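1. A predicted structure for the sequence below; I have some questions about it.
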Amino acid sequence: MLKSARKEEKDPEGRMPLAEHLRELRNRLAKAILAIVVGAVVGAVFYQDIIDILTEPIQKSVGCNTAFTELAKKGDGACGNITMSGLMGPFTLMIKVSLMSGVVLASPIWLYQLWGFVAPGLHQHEKRYSLAFVAAGFPLFLAGGWFSYHVLPAAAEVLIDFTPDGAVNLLPLDELLDLVTRMVIVFGLSFEMPLLLVMLNLGGVVSGRRMLGWWRGMIMGVTVFAAFATPTVDPVSMLSLATPIVLLYFVAVGFSLLNDLRRARAEAAEPSPDEASDLDLTPEDIGEIETVSASRTVPEQSGPDRERVNGYDDVT
């Protein structure tokens, strides 16, 4: 009964006191943290498998056909010397990998909690746009991460080729995982750039024609960004990041041009608020006007002894 009464008392527009906002924020944060902890426990259980998956691109680049963890157990470093530094190094790495896995595995839950906290304050069209951006942004980020994961072998091969002859290249596992994570995040966020341009166009900030005029500077900027974002100096990795971003940029420009055309047609169909409306010049029957005028006249008073209400007569 109390829960149903609270639901009925909620404002349909999502307004509530500050204390209620803080209480809802606390509950949603608790649910999101609990989901991340559960995901971290799952990541700790499959810790070795996650290490093998993340190091597979580097493993292939140096010609290993066996997982690095299996090589470490056998003591065979013929095709890769994975090292750990410090007594607490393995434990710290396990915690880092587990938390990262928990955040990834629990992303649907904490994203839903974030949406549930923000959505009541949005208008209907804002909810529609935000859902569309989330629905498009998540696959774009996954596409960027997948792309970086398949670019890593070429990048690792170029980097390892700089090792001098006769020297043994020791590969610290924590630095290796940091490199893989950084590449996935950089590629994933880079693939979100066209979505940002589309959002600015839908908000009326930038037109599609103006975005099209930026194409020379955009190609140059994306190329420079890819040169600094990729950890290698070879043009293959740089072009591997720059090419899909440029293609997505032109896709965003095409969408913005179509959206501007649709908006222009909608504005042309509706009258402008600054324009005067058309006058109705149809003549009216005089008899009808007299009837309306007569009905709007003040009624005659009954006499000096007319009824008063609260000290005033009916005319007053």
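-> Happy to help now that I have it.

2. contacts and neighbour counts: CA atoms only from here.
-> Will do.

3. what ranges does the stretch 1-150 of the chain have for its helices?
-> Listed in chain order, the helices of the stretch 1-150 of the chain (DSSP state H, counting those that start in this stretch) span 2-9, 18-45, 47-61, 68-74, 89-105, 107-118, 124-160.

4. alongside the first one, take a look at this:
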Amino acid sequence: MSRTEIKSRRPRLRRRKKSPTNPDAMSVMEHLDELRSRIVKSLLAFVVISIIAFILYDALLEVIVRPYCGLPQAVRPTVGTDRGETCRLVFINPLGGFQFRLKVTALAGLLFASPVWLYQLWAFVTPGLTVKEKRYAVPFVASSVTLFLLGSSFAYFSLPTGLGLLLRIGGDNLIGLLDAERYLNFVGLMLIAFGVTFELPIVLFFLGLGGVVDVEQLRRQRKAALVSIVALAAIVTPSQDPYTMLILAAPLYAFYELTILLLVVVLRRKTKRSV
């Protein structure tokens, strides 16, 4: 073999060593770039929806004050104006009205952008999953969004009862004059706390699907789960009244039992397919 033939083969050998990399195998910098991209997209959705909410502020304000204004006048004061008695919140800070409007739009942006940031969360972890695990992308996003909005709706419709109890508990000689910003903080915490807590069945389901916990273990730990759910409801409920805690704890335990049932069905199908 001549020297010219050997030289002509050397570049070929070098080119063969440069095999294409696995598209799912990402470096640390690539992961950081991907994370930055997902965060930017989530923030963009949040900003766009917040701007829309800022424009539709009057309609949102009516929805927010409805749980309070729907209470009997015996437990809430009315503010007299030249147009007669009406239900209104108050603020004592010159910037209170502007801050309240910003918080309303931010809360609406966070809630209604949940489909986007939940999808971005799933899209970020997808490259590290197998092909079979990626099949759960649509069910994960759909169920996460549904449960988050269901939890927030559950909190909203339980607000009148919880507020009525809290405003009456001080006695007949006391009447609450609610500050607008603190009222919004209370409502926002309730909506977000219920929404996030309703995501627990999703976490539990995927832990069971991944083999971290098994169905028999979940069945044996029913009593411990019930105590933990009640404790969690007491922690995340801003009002700390028993009625609101019960409203949160009851569906969570129902979801716990439903998660066990779903895991049994899914794992049986998975076993049959493997056989």
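-> All right, it came through fine. The model shown is predicted, which means the values in this text are computed figures rather than measured ones.

5. and the TM-score between them?
-> The TM-score (TM-score structural alignment, normalised by the length of structure 2) is 0.77; 254 aligned residues with a C-alpha RMSD of 3.2 Å.

6. which among the helices of the stretch 1-150 of structure 1 is found nearest to residue 191 of structure 1?
-> Distance to residue 191 of structure 1, taken as C-alpha to C-alpha, is lowest for helix 124-160 among those, at 5.7 Å.

7. distance from the chain centre to that closest one, please.
-> On the basis of C-alpha atoms, centre = their mean, to the nearest Å, helix 124-160 of structure 1 sits 11 Å off its chain's mean C-alpha point.

8. now do it against helix 107-118, angle only.
-> Per axes from the mean of the first three to the mean of the last three C-alpha atoms, to 10 degrees, the angle that helix 124-160 of structure 1 makes with helix 107-118 is 140 degrees.

9. show me what helix 124-160 of structure 1 packs onto, helices and strands only.
-> When contacts are defined as 3 or more C-alpha pairs under 8 Å, 6 or more residues apart in numbering; DSSP states H and E, helix 124-160 of structure 1 packs onto helix 47-61, helix 173-190, helix 193-202, helix 235-269.

10. now those helices in TSV, with mean neighbour count and distance to residue 69 of structure 1?
-> Putting those into TSV (neighbours: other C-alpha atoms under 10 Å; distance: least, C-alpha to C-alpha, whole Å) gives the following:
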stretch	mean neighbour count	distance to residue 69 of structure 1
helix 47-61	18	7
helix 173-190	18	10
helix 193-202	19	37
helix 235-269	17	27
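
11. returning to what we had before: distance to residue 241 of structure 1 added to the helices of the stretch 1-150 of structure 1, as TSV?
-> Formatted as TSV, the helices of the stretch 1-150 of structure 1 follow (distance: least, C-alpha to C-alpha, whole Å):
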stretch	distance to residue 241 of structure 1
helix 2-9	49
helix 18-45	29
helix 47-61	17
helix 68-74	27
helix 89-105	23
helix 107-118	25
helix 124-160	8
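
12. and the counterpart of residue 98 of structure 1 in structure 2, how many neighbours?
-> Correspondence of residue 98 of structure 1 to structure 2, assessed by TM-score structural alignment: residue 105. Applying other C-alpha atoms under 10 Å, we find 24 residues neighbouring residue 105 of structure 2.

13. so what's residue 105 of structure 2 up against?
-> 50-51, 53-54, 57 (C-alpha atoms under 8 Å, 6 or more residues apart in numbering).
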